[in-house]
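Enquirer: Provide a 3D model corresponding to the input given below.
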Amino acid sequence: MSSTRVLYLLGSAAPPVLDVGAVVERAQGQGWDVCLGLTPTAARWLESALPTLAALTGHPVRSAYRLPHEPDPWPPATVALLAPATFNTLNSWALGLTGGSFIVGFAAEAIGKGIPLVTMPCVNSAFLAHPQFDRSIRTLRGAGVRVLLGEGGFVPNRPGEGNPTAYPWEAALNAVSEMVS
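Expert: Model (predicted):
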């Protein structure tokens, strides 16, 4: 798909990532050229679907950094959406701890490059009680990241009561469009 609007869709290992193919199709229907990046664990969860997802996007699905001598296989991002974003991913990103995670490294660097960023967590309410979570959300918002947490975004459920099919992907795609309009 050729387009001047490029969406980096970056997902971590939370159950809604299993529906990422449908999300790619919705984004493409809105005119986005989608590049899909995953945490290593999310890539493992989707391992059998990776060739199909690469064919769907027209770009390799990335879960690791490219080698220094390799060209970047993706066009430059217009905007990036990091969703679902787990507790680990959000805290690592806010603390600048990329730890070999391609998507966290990209998101951390994108702040400095001025690439518009949207994230939507996927955490249960027990994680919200951890003191680092609130600090991380404040840090990301303070850096200009649009965090979709609470009404109008992801509303955390009680532990063990999640419903991955209710993850508000449409709110995330709407926020992405708003960031660049």
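Enquirer: CA atoms for contacts and neighbours, from now on please.
Expert: Noted.
Enquirer: From the rest of the structure, what touches stretch 58-77?
Expert: With contacts defined as Cα atoms under 8 Å, 6 or more residues apart in numbering, stretch 58-77 is touched by 1, 5-8, 35-40, 43, 50, 53-54, 100-103, 115.
Enquirer: Following up with a second sequence; could you model it the same way so I can compare the two?
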Amino acid sequence: MDQKRFLYVVVCAAGIAGDVGTLITAAQDEGWDVGVIATPHGLPFLDAAAVETRTGYPIRSAWRRPGDPRPLPPADAIAVAPATFNTINKWAAGIADTLALGTLCEAYGAGVTTAVLPCVNAELTAHPAYRESLARLRGMGVRIGEGSGGAAGFRWEEALELLAAR
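Expert: Got it, this is the predicted structure:
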């Protein structure tokens, strides 16, 4: 039997993060196995037990100790949803001070296809650092979706559409 493709879903501290099950279910329906990596501030937004039951994997949020086994298989693709202003700017700057950011920074070097759905309010999208960060991520080959500033109109499935695009 062929092994399924493995998708990392990186979840940030946005109010809609608790709805990540929508993306997990959609990905599984498309044949992906899924593991969740949460930013430290994003972790409290999740129902960890529900996510872990749905995926069959522990949510990762902290670095593992040397010698500890890797709890997730290597990623075939990564979806960052919802992605916050902070995560987008740090990622674009190459700051890897959390497991989530370290994973995203390494993904570029490993050639892992990555999609991001920003969840940033209008005031923060106006900041020049944000626009510059999106441009840098695009230049790195990151596929950037529309996203939104909140739950209204946030299309979780767009991450899968971006990953499937050629």
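Enquirer: How alike are these chains, TM-score-wise?
Expert: TM-score for the superposed chains, counting by TM-score structural alignment, normalised by the length of the second structure: 0.93, backed by 165 aligned residues with a Cα RMSD of 1.5 Å.
Enquirer: coming back round to it: in strands, which of the contacts of stretch 58-77 of the first structure appear?
Expert: 6, 7, 8, 35, 36, 37, 38 (DSSP state E).
Enquirer: my read: the fifth one touches residue 57, true?
Expert: Yes - at 7.5 Å, residue 36 of the first structure counts as touching residue 57 under the criterion of Cα atoms under 8 Å.
Enquirer: So those two - more neighbours on which side?
Expert: residue 36 (25 against 19; other Cα atoms under 10 Å).
Enquirer: who's in contact with the counterpart of that one in the second structure?
Expert: In the second structure, residue 36 of the first structure lines up with residue 36, judged by TM-score structural alignment. Counting by Cα under 8 Å, 6+ apart, residue 36 of the second structure makes contact with 8, 9, 10, 11, 51, 57, 58, 59, 60.
Enquirer: Now distance to residue 75 of the second structure and neighbour count too, for those residues, in a markdown table please.
Expert: Converted to a markdown table, these look like this (distance: Cα to Cα, whole Å; neighbours: other Cα atoms under 10 Å):
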| residue | distance to residue 75 of the second structure | neighbour count |
| --- | --- | --- |
| 8 | 6 | 25 |
| 9 | 10 | 28 |
| 10 | 11 | 27 |
| 11 | 15 | 29 |
| 51 | 18 | 20 |
| 57 | 13 | 15 |
| 58 | 15 | 16 |
| 59 | 14 | 21 |
| 60 | 13 | 19 |
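Enquirer: Those: which two are farthest apart?
Expert: The largest separation in the contacts of residue 36 of the second structure, counting by Cα to Cα, is between 11 and 57 at 14.8 Å.
Enquirer: Nearest to residue 31 of the second structure, out of the contacts of residue 36 of the second structure: which one, please.
Expert: Nearest member of the contacts of residue 36 of the second structure to residue 31 of the second structure, counting by Cα to Cα, is residue 8, at 13.5 Å.
Enquirer: Quick one: map that closest one onto the first structure.
Expert: Match for residue 8 of the second structure (TM-score structural alignment): residue 8.
Enquirer: where does residue 26 of the first structure sit relative to residue 57 of the first structure, distance-wise?
Expert: 12 Å (Cα to Cα, to the nearest Å).
Enquirer: Measure how buried the nearest residue to residue 76 of the second structure once chain neighbours are set aside is and give me the count.
Expert: Spatial nearest neighbour of residue 76 of the second structure, excluding adjacent residues (Cα to Cα, 6 or more residues apart in numbering): residue 6 at 5.3 Å. Here the count is done by other Cα under 10 Å, and residue 6 of the second structure has 20 residues near it.
Enquirer: Surely residue 6 of the second structure is in contact with residue 33?
Expert: Yes - using Cα under 8 Å, residue 6 of the second structure makes contact with residue 33 at a distance of 4.8 Å.
Enquirer: which stretches of the first structure form helices?
Expert: Remark: helices assigned in the first structure by DSSP state H are 20-29, 40-45, 50-57, 87-95, 102-113, 125-128, 131-142, 169-180.
Enquirer: Could you list which residues are in contact with the residue nearest the centre of the first structure?
Expert: Nearest to the geometric centre of the first structure sits residue 82, at 1.7 Å (Cα atoms, centre = their mean). Contacts for residue 82 of the first structure (Cα under 8 Å, 6+ apart) come out as 9, 10, 11, 12, 103, 107, 117, 118, 119, 120.
Enquirer: mind checking how far the third one is from residue 69 of the first structure?
Expert: So the one you mean is residue 11 of the first structure. From residue 11 of the first structure to residue 69 of the first structure the distance is 26 Å (Cα to Cα).
Enquirer: and if you look at the first one?
Expert: Computed as Cα to Cα, the residue 9 of the first structure to residue 69 of the first structure distance reads 24 Å.
Enquirer: Fine, thanks again, bye for now.
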